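Trainee: need coordinates for the following:
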Amino acid sequence: MKNGAVIPDDFLLYSEKARILYHQYAKDLPIIDYHNHLPPQEIAEAKNFRSITEIWLKGDHYKWRAMRTLGVNERFITGDASDEEKFMAWAKCVPATVRNPLFHWSHMELKNPFGINSYLNENSAKEIYVHTNQLLAQKDFSTQGLLKKFNVAMVGTTDDPTDSLEYHKAIIDQGFEIKVKPSFRPDKSLMIGDVKTYRAYIQKLSVASGVEIIDLESLLGALRNRIEFFEAHGASISDHGLNTIPSKVTLTDAQKSEFEKVLSGDADSFSDPDAFAGYVLTEICKIYHEKGWVQQFHLGAIRNNNHGMMRKLGPDTGYDSIGDFSQATSLSNFLGNLSLDDQLAKTIIYNLNPADNDVFATMIGNFADGKIKGKVQFGSGWWFLDQKDGMEKQLNSLSNMGVLSTFVGMLTDSRSFLSYPRHEYFRRILCNLLGNEMENGQVPDDEKWIGKIVQDISYNNAKEYFGL
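Mentor: Next up, the predicted model:
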């Protein structure tokens, strides 16, 4: 490592060609982060974080899991310990995370934007804590300042259909130069398995849309209303987080009547939640196609495995893992049904189980239409797979069974404003893969040719695909 730097200039670039591709073609491109979970309110308010703990550790399930594995008491993770105590607890853990992507991510995030390129550990923690907090108090380290520092061109947040989008409107009204676009995430409108929770959500959706929801027709009317509301606020992307695509796409007349009884309170369960989800999802996907939107499907997570901690902390607290669901048949049936009348929108499917990479990589080729380049995409490695090995496996499957040059590239899928070095991480991995193959003769030793492909995957393809 040059000059003892943790993250040297040529980090992950193992050949001269790889270094040329990254430094001359990828490094300085803007970032299109088309899917993340950043809070739009914090962007609208140009929030300054009170400490490195608030921006870096709060809500970071990756770090929480590592800390628990290393025996750190929950008080220093999600509990009532001070920000400084929590940071010190994490710093003490970092040396033990060697070979976990957290080790690289953490040091990349300290280097950019804080300019720290030394190891975080128990001895350096205090100095780093003070230094980062001093910077975070400055205007150019606010949420808006950080997005500019990272050269972000577009942020795609993830928003429930009932959201007012007031903060997206505020961002537009401010004239903020970075596009912050809402994404439509209607999962709760599909999940009828828990009828009591579902009815409460439908009431909320009814109020937001101004549509009295009494049957399937009015439910779909309310969802269309909210899609059009989102569209008026700049949305052109939807997202769905599901174990699998529903295996059924139709409902019988009896099931439609059953749904009305669920809404009225005359039934306490629905006989086939999978069919219900498939039917509603199919109908709203037809609206996405009508609008020219991009639809995304994040598939394969098994969530909230630790029932005891679910009871104590609630969902999304670091107890999820990779599921071993069967994906191919239902995915084929769902996309194939939409293709019957040419109602399949641009689609990105994300896989969480690496055993299914080739399934996803071959599935996308079934629905190329000869009109839109890369219409159906095998999305980048996400969640547990957004690390070097996971990214390389996704890139290799896509290359072997699809067309890599049409790929729309990386996204953060993160809740943290410090996660943007993951785009750098991805670009370095991509350039290393192609650069090494240039040197060994597997791909043409033509810098401009391969450099253009790197630029397309890193930025140009996403810009075209999302109509930016």
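
Trainee: switch to C-alpha atoms for all contacts and neighbour counts from now on
Mentor: OK.

Trainee: now do the contacts for the residue nearest the centre of the chain.
Mentor: For the chain, the residue nearest the mean C-alpha position is Asp413 (2.4 Å; C-alpha atoms, centre = their mean). The contact partners of Asp413, taken as C-alpha atoms under 8 Å, 6 or more residues apart in numbering, are His35, Asn36, His37, Trp382, Trp383.

Trainee: mind redoing it with 10 Å?
Mentor: Counting by C-alpha atoms under 10 Å, 6 or more residues apart in numbering, Asp413 touches 33-38, 156-158, 382-383, 386, 419, 422.

Trainee: quick check: Leu70 touching Ile77?
Mentor: No. If you go by C-alpha atoms under 10 Å, Leu70 and Ile77 don't touch, sitting 11.7 Å apart.

Trainee: these two: who's more crowded?
Mentor: Set Leu70 next to Ile77 and count neighbours by other C-alpha atoms under 10 Å: Ile77 wins out with 25 against 13.

Trainee: one more to put side by side:
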Amino acid sequence: MKIPFLNDNFLLQTATARQLYHEYAAAMPIIDYHCHLPPNQIAEDRQFDNITQAWLSGDHYKWRAMRTNGVSERYITGDASDWEKFEQWAETVPQTVRNPLYHWTHLELQRYFGVTELLNAGSARRIYEQCNALLRTPEYSVRNLLRKMNVETLCTTDDPADSLDHHRTLAASGFEVQILPTFRPDKAMAVEKAAAYNQYLDELGVAAGVTIQTYDDLLATLRQRHDFFHAQGCRLSDHGLERLSSADFTSEQVTAAFDKVRSGRELSQAEAEALKSSLLLDLARLDHARGWTQQFHLGALRNNNSRMLRQLGPDTGWDSIGDFAQSRHLALFLDRLDSSDQLGKTILYNLNPADNEVLATMVGNFNDGSVAGKVQWGSGWWFLDQKDGIEKQLNTLSNMSLISQFVGMLTDSRSFLSYPRHEYFRRVLCNLFGSDIENGELPDELALLGGIIQNICYHNAKAYFNFCGCVSPT
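Mentor: Predicted structure coming up:
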């Protein structure tokens, strides 16, 4: 018997999987501890004019698919009308079969808009008008979209120079969904291009009300901004790196390298590595002192298409999996912090699936019993947050560590319509457990295993991050 597409038991292949999902996982609140949603739109409680604005703007997953399908850039990031862009996406969707976009697209249409019709060229106009009519109602404002998906906490991604004005507005608004910043100092680490780096340091200095002339000035400024973020409820840092920097260095070498780049001169590779290695350790020590969790997203090879980078800028869909050597640099970095007992809670994410076992075993080297799952291997990220990637991550984590202590899924998204990805993850998770139970590989103890699933979906993250309500609204 054929199973209807995207029915209530989507991805749940056994009776036990269905029971685990519907009785234990489905109703759990969402803690989205890493995303790229714009806080200004939450503060303003934006009302989208149409689904193109809510769905296609900024979504480079969809953009890449459209380009691959032969769609002109005019209909992706260009000056075509919102309807024309949606129409081109609708024509692309049937060609995305077996890509996670096909699942996500129809999940999002169902969960937000009640649309069960398949999206294609023939249905495009009907679906466009139905979704647009709903989006223009108060019930579909940005804040209500978050309420609709049972989001409890949402962590944005923010530069240290950010004023966090929108977060303070939200803290004072009484909005029950906790919107917290994340400290993302990538630009403070980007020492390879002197002109851009110095421009950023000037901007950071303005935000802090200081002048950054020396390496010590930079550390003091980052510490000040770290304190400011903490006062706004921030409990997470994040770094997007090809790999961790772990060079040996002296304080004299670091000072000399900073002085050189601050004077506008380009650094050698060795000088850049020494400066970045020192900065990473100093930032990690700040996180440890404040009790924050540090996140490292490793392995993206970004901006590969130089022509399109010049035309559209970064984060527009020209990135891929990189094949960087990770393990030795990662081990040296973590060991330096652990040796002085300054290694805080840490989550490691890899983009190259070849590094799955590397990271899954690395975390076990630095779990010291002080916190359950203190050093975590994070969820499948970017190109790996689809069914196959999620299953591989969950299976490898189970084999090499304790899946029971896993802090679960995140969206990593720029779209307010992306929250069914949590449902997608939960269905895959329950299907794995359900299959193991029915195969006799796990006991038929649903209270025990259902509790573990609820922990992975929600309770582990709640306990691990320990987000507080002590946010200053001024």
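
Trainee: out of the contacts of Asp413 of structure 1, the closest to Leu57 of structure 1 would be?
Mentor: Ser419 (11.5 Å; C-alpha to C-alpha).

Trainee: flag every buried residue along stretch 3-22 of structure 1.
Mentor: Buried residues in stretch 3-22 of structure 1, counted by 16 or more other C-alpha atoms under 10 Å: 6-7, 10-15, 17-22.

Trainee: please apply the same query to stretch 51-59 of structure 2.
Mentor: Judged by neighbour count using 16+ other C-alpha under 10 Å, the buried positions of stretch 51-59 of structure 2 are Ile51, Thr52, Ala54, Trp55, Leu56, Ser57, Gly58, Asp59.

Trainee: go on, stretch 168-184 of structure 1?
Mentor: His168, Lys169, Ala170, Ile171, Ile172, Ile178, Lys179, Val180, Lys181, Pro182, Ser183, Phe184.

Trainee: repeat that for stretch 322-341 of structure 1.
Mentor: In terms of neighbour count (16+ other C-alpha under 10 Å), stretch 322-341 of structure 1 has its buried residues at Ile322, Gln327, Ala328, Ser330, Leu331, Ser332, Asn333, Phe334, Leu335, Gly336, Leu338.

Trainee: any idea where the strands of the stretch 251-400 of structure 1 begin and end?
Mentor: Taking DSSP state E, counting those that start in this stretch, the strands of the stretch 251-400 of structure 1 run over residues 294-299, 301-302, 321-322, 346-351, 376-378.

Trainee: pull up the overlap in contacts between Leu70 and Ile77 of structure 1.
Mentor: Joint contacts of Leu70 of structure 1 and Ile77 (C-alpha under 10 Å, 6+ apart) are Trp64.

Trainee: can you give the contact residues for stretch 297-304 of structure 2?
Mentor: Contacts for stretch 297-304 of structure 2 (C-alpha under 10 Å, 6+ apart): 238-244, 309-310, 313-326, 347-353, 355, 378, 381-383.

Trainee: PyMOL command for the buried members of the residues you listed?
Mentor: This is how PyMOL selects the buried members of these, with burial counted by 16+ other C-alpha under 10 Å:
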select buried, resi 238+239+240+241+242+243+244+309+316+317+318+319+320+321+322+323+326+347+348+349+350+351+352+353+355+378+381+382
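
Trainee: which members of the contacts of stretch 297-304 of structure 2 are positioned in helices?
Mentor: Per DSSP state H, helices hold the following members of those: Leu309, Arg310.

Trainee: that older thread, what about the residue nearest to the centre of structure 1, distance to Leu344 of structure 1?
Mentor: Plainly put, Asp413 of structure 1 is 24 Å away from Leu344 of structure 1 if you go by C-alpha to C-alpha, to the nearest Å.

Trainee: hang on, the earlier thing: which of the buried residues of stretch 322-341 of structure 1 fall in helices?
Mentor: Ala328, Ser330, Leu331, Ser332, Asn333, Phe334, Leu335, Gly336, Leu338.

Trainee: reformat those as CSV; add distance to Ser218 of structure 1.
Mentor: Shown next, in CSV, are these (distance: C-alpha to C-alpha, whole Å):
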residue, distance to Ser218 of structure 1
Ala328, 32
Ser330, 27
Leu331, 27
Ser332, 28
Asn333, 26
Phe334, 23
Leu335, 25
Gly336, 26
Leu338, 22
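
Trainee: how about the helices in the stretch 101-250 of structure 2?
Mentor: Assigned by DSSP state H, counting those that start in this stretch, the stretch 101-250 of structure 2 shows helices spanning 124-135, 142-148, 165-173, 186-189, 194-208, 215-231.

Trainee: elements contacting the fifth one?
Mentor: Counting by 3 or more C-alpha pairs under 10 Å, 6 or more residues apart in numbering; DSSP states H and E, the packing neighbours recorded for helix 194-208 of structure 2 are helix 186-189, helix 215-231, helix 251-262.

Trainee: residues of the first one that come out buried?
Mentor: By neighbour count on 16+ other C-alpha under 10 Å, the buried set for helix 186-189 of structure 2 is Lys187, Ala188, Met189.
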